[in-house]
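Colleague: please find the sequence and the predicted model below.
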Amino acid sequence: MTTPSATRAISGGTTTKAVLFHELGGPEVLRVEDVPLVGPGPGEVAVRVEAVGLNRAEALFRSGTYYYQPTLPGSRLGYEAAGVVEAVGEGVSAFAPGDAVMAAANFDFGVHGVYGERVVLPQESVVRGPDGADAVTAAAMWLTYSTAYGGMVETGGLAPGDHVVITSASSGVGTAAIQTALRVGAVPIAVTRGEAKRAGLLDLGAEHVITTDSQDLVKEVKRITGGQGARLAFDAVGGPRFAALGDALTPGGTTVIYGTLDRRPAQLSLNWPLTVHAYSNGALSRQEGFRRRAGAFIGSGLASGALKPVIAETFDGLERITDAHRLMESNSHLGKIVVRV
């Protein structure tokens, strides 16, 4: 058995690079700085980061509009990363140096943010990387696909033959949701604002695409489903338009809201009976059983080719993090933005 002092050892100097911000604002507030290099304590895992995946929540957090606030100055940032275990702390038996892993995105990223060369995470915030996946692929997998699987399948009960309405369908979670729906035999109806992304969503496998700038969502869903309505809606937006998703469902349908891109109060449909779930992937990912089930779903889906992350663009180096955030805020991309470290 290794001793605690041996498990804590990390080579490579006394500092490492990390992305910090000291004030709220746009992408320009992000800074790459030297931070102390520390080893893992009891129950912790030290990871050498190879790639990070960007998520909309990080832009909200950086600007002060997320559901919790950063502690300034010197807040960290980042939910999703892929890398290799460098060392483990006392009491960690599930991971060993050399293991390929992903961050489970179930932590306060102001404290454990993974935008950096090396990070130390609680062992319950680490999951094994999919067999054979490169770092860019792995960095784009966990949060998007576990959210789609956990939100639509485990929470929403999505089943073969169900129609599911997926908003923000061009996002990382949206594209993962389309593939997840297809994998379980459901019918994905992708929702986006304009025509620019229609072809890409259809190529990805969306059975139908609704553009809300020019089409009435409720009428289109009813037309697609022969007047019955969809069984499930999977929503990242909320706000006043949330009611229309309920209107587009069959009576007794379910809406799962996992994001609040529209910060205005969400309005509920009067198409009752209706089940509404406010979904937290971070909370569910704190459960070991869910991490195991989601990991199996993701790993087998990647191996079979049913799941394949859509990478919008890959940036090389932490110094490109500002450019990556600017692209994310432009809303012009389709899929996941990844930064190689």
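Modeller: Sure, I can see it.

Colleague: going forward, measure contacts and count neighbours with C-alpha atoms only.
Modeller: OK.

Colleague: tell me the strands in the stretch 201-341 of the chain, going along the chain?
Modeller: With strands called from DSSP state E, counting those that start in this stretch, the stretch 201-341 of the chain shows them at 208-211, 230-235, 249-257, 275-278, 311-316, 336-340.

Colleague: oh sorry, the question was meant for the stretch 1-150 of the chain
Modeller: 15-21, 30-36, 44-53, 80-88, 100-103, 118-122, 126-128.

Colleague: coming back round to it: the strands of the stretch 201-341 of the chain into a markdown table, with extra columns for mean neighbour count and distance to Asp134?
Modeller: Below are those laid out as a markdown table (neighbours: other C-alpha atoms under 10 Å; distance: least, C-alpha to C-alpha, whole Å):
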| stretch | mean neighbour count | distance to Asp134 |
| --- | --- | --- |
| strand 208-211 | 20 | 31 |
| strand 230-235 | 27 | 29 |
| strand 249-257 | 22 | 31 |
| strand 275-278 | 14 | 33 |
| strand 311-316 | 16 | 13 |
| strand 336-340 | 25 | 11 |
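
Colleague: one step back: out of the strands of the stretch 1-150 of the chain, flag the one nearest Met328.
Modeller: strand 44-53 (11.1 Å; C-alpha to C-alpha).

Colleague: report the buried residues of the closest one.
Modeller: 44-53 (16 or more other C-alpha atoms under 10 Å).

Colleague: and those, which is closest to Asp99?
Modeller: For the buried residues of strand 44-53, the nearest to Asp99 is Val47 (9.3 Å; C-alpha to C-alpha).

Colleague: spatially nearest residue to the closest one, not counting backbone neighbours?
Modeller: For Val47, ignoring the flanking residues on the chain, the nearest one in space by C-alpha to C-alpha, 6 or more residues apart in numbering is Val85 at 4.5 Å.

Colleague: for comparison:
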Amino acid sequence: MRAVVIEGAGGPEVLTVREVPAPVPAAGEVLVDVVAAGLNRADVQQRRGLYPPPAGASDVPGLEVSGHVADPGDSGFAVGDAVVALLAGGGYAEQVAVPAGQVVPAPSGVGLVEAAALPETAATVWSNLVLQAGLAAGDHVLIHGASGGIGLMAIQVGLALGAVPHVTAGSTAKLDVARSLGVDSLINYRDQDFVAEVVAATDGHGADVILDVVGAAYLARNIEALATGGRLVVIGLQGGARAELDLAALMGKRASVAGTTLRSRPVTEKTAIMRAVQENVWPLVASGAVRPFVDRTFPLAEVADAHTYFDSGEHTGKILLTLA
């Protein structure tokens, strides 16, 4: 089968498509013929040599796919079923073997190619905003990086739950996408202080929940922006991994900070998350309250071009690789 191989740490040029042995599903796994694969920042970090796959995972990048079941094993699926899957690796390929619990039926309301944009974003958002931070109706939620796949999913899920989103992005055009979803509190981080903007927009209350992809560079300001009893969830380290934490400020607000990853979680946890996504997010997709935002698609052979485009930062929403 064809799959993407990383020749060595570096830029997009290290990505090549080669013939490799097809995966053989183990007990408890489902073999999927891939239709499309989502491109995520974790893939870029793996390409750069900064984020190796977990032990036992495929060296082929790719953390989410859509496709058809080729071998269901004892999963209860049937050959040909349209599915999406959350992976620890292996998605940039014609076939992938996935633990059955991480495979769910593709949601109705979107095409199967578009559906590849959903597993990682939906699992990340639901597990962090809802299961971790307990986002509820009426909460003010600050979403950093609002124009990315996770940010746009977080906005839609937050609105569907009755929360009030406040979002940051680096350009008017990217903020306009959030505006089109019904967000009123729009913050351009290049020329606005997100702490002051959120505090003003909430009449001094602050953010009950913050979903952060930046990390160290925003830690102190995120704590400042939190409401009393607020919850900060850090899911990315684009702004570094080390920073000082003012424990007095944290304690004074009776606030909490959590850091999470998804890729390295055990299969049992990923299974529970994907079941929660199927139960809670897929109905929102079917109703149109949540939809995938796909910026561009690239055929697998143009994977280097897809990564070059991702690295440019010009995209809004997801970039997909297609294998039709």
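Modeller: Good, I have the coordinates. Quantities reported herein were computed from a predicted structural model and do not represent experimental measurements.

Colleague: distance to His208 of the first structure added to the strands of the stretch 1-150 of the first structure, as TSV?
Modeller: Formatted as TSV, the strands of the stretch 1-150 of the first structure follow (distance: least, C-alpha to C-alpha, whole Å):
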stretch	distance to His208 of the first structure
strand 15-21	39
strand 30-36	38
strand 44-53	27
strand 80-88	30
strand 100-103	32
strand 118-122	40
strand 126-128	34
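
Colleague: of all those, which one is nearest Ala190 of the first structure?
Modeller: Checked against C-alpha to C-alpha, the stretch from the strands of the stretch 1-150 of the first structure lying closest is strand 44-53, at 22.4 Å.

Colleague: just the element for Ala177 of the first structure, please.
Modeller: helix 172-183 (DSSP states H and E).

Colleague: corresponding residues in the second structure for that helix?
Modeller: Under TM-score structural alignment, the alignment places helix 172-183 of the first structure onto residues 149-160 of the second structure.

Colleague: after superposition, how close is that stretch to the first structure?
Modeller: With mean C-alpha distance after the TM-score superposition for the first structure, stretch 149-160 of the second structure departs from the first structure by a mean of 0.4 Å once superposed.

Colleague: all helices of the stretch 51-200 of the second structure, in order?
Modeller: 112-115, 119-125, 149-161, 172-180, 194-201 (DSSP state H, counting those that start in this stretch).

Colleague: which stretch of the first structure lines up against the second one?
Modeller: If I follow you right, that is helix 119-125 of the second structure. Going by TM-score structural alignment: helix 119-125 of the second structure matches residues 142-148.

Colleague: what does that stretch contact?
Modeller: Residues from elsewhere that reach stretch 142-148 of the first structure (C-alpha atoms under 8 Å, 6 or more residues apart in numbering): 80, 102-105, 172-174, 176-177, 180, 281, 294-295, 298.

Colleague: 7 Å instead, please
Modeller: 80, 104-105, 172-173, 176-177, 180, 281, 294, 298 (C-alpha atoms under 7 Å, 6 or more residues apart in numbering).

Colleague: cool, stretch 109-127 of the first structure as well?
Modeller: So stretch 109-127 of the first structure is contacted by 16-19, 40, 43-49, 52, 70-71, 75-81, 101-107, 286, 341 (C-alpha under 7 Å, 6+ apart).

Colleague: what do we get in the second structure for His163 of the first structure?
Modeller: Checking with TM-score structural alignment, His163 of the first structure has His140 as its match.

Colleague: now the aligned partner of Ala85 of the second structure in the first structure. Nearest residue, chain neighbours left out?
Modeller: In the first structure, the residue matched to Ala85 of the second structure (TM-score structural alignment) is Ala103. Of all residues not flanking Ala103 of the first structure in the chain, Val126 sits nearest, at 4.9 Å (C-alpha to C-alpha, 6+ apart).

Colleague: number of residues surrounding the one you found?
Modeller: 25 (other C-alpha atoms under 10 Å).

Colleague: go on, Val17 of the second structure?
Modeller: 18.

Colleague: just give me the neighbour total for Gly132 of the first structure.
Modeller: Gly132 of the first structure, neighbours per other C-alpha under 10 Å, totals 12.

Colleague: distance of it relative to Gly299 of the first structure?
Modeller: Distance of Gly132 of the first structure to Gly299 of the first structure, given as C-alpha to C-alpha, to the nearest Å: 10 Å.

Colleague: same check on Arg231 of the first structure?
Modeller: 27 Å.

Colleague: quick one: what's aligned to Glu279 of the second structure in the first structure?
Modeller: Glu279 of the second structure maps onto Ala296 in the first structure, by TM-score structural alignment.

Colleague: which residues are in contact with the alignment partner in the first structure of Leu39 of the second structure?
Modeller: Matched to the first structure by TM-score structural alignment, Leu39 of the second structure sits across from Leu54. The contact partners of Leu54 of the first structure, taken as C-alpha under 7 Å, 6+ apart, are 336-338.

Colleague: can I get the residues you listed in CSV with distance to Lys197 of the first structure?
Modeller: Below are the contacts of Leu54 of the first structure laid out as CSV (distance: C-alpha to C-alpha, whole Å):
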residue, distance to Lys197 of the first structure
Lys336, 14
Ile337, 16
Val338, 20
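
Colleague: please identify which of these is nearest to Ala94 of the first structure.
Modeller: Val338 (27.0 Å).

Colleague: which residues touch that closest one?
Modeller: 51-54, 136, 140, 313-315.

Colleague: corresponding residue for it in the second structure?
Modeller: Per TM-score structural alignment, Val338 of the first structure is aligned with Leu320.

Colleague: distance of its match relative to Leu86 of the second structure?
Modeller: 15 Å.

Colleague: and for His166 of the second structure?
Modeller: 28 Å.

Colleague: between those two, point out the one with more neighbours.
Modeller: Leu86 (29 against 25).

Colleague: I'd say the more buried one and Glu64 touch.
Modeller: Yes. Counting by C-alpha atoms under 7 Å, Leu86 of the second structure touches Glu64, with 4.8 Å between them.

Colleague: what is the burial count for the match of Ala85 of the second structure?
Modeller: The burial count for Ala103 of the first structure: 31, using other C-alpha under 10 Å.

Colleague: and what of Leu247 of the second structure?
Modeller: 11.

Colleague: next one: Gly162 of the second structure
Modeller: Neighbours of Gly162 of the second structure using other C-alpha under 10 Å come to 15.

Colleague: from Gln278 of the second structure, how far out is it?
Modeller: 20 Å.

Colleague: can I assume Asp59 of the second structure is in contact with Pro53?
Modeller: Yes. With contact defined as C-alpha under 7 Å, Asp59 of the second structure counts as touching Pro53 (6.5 Å).
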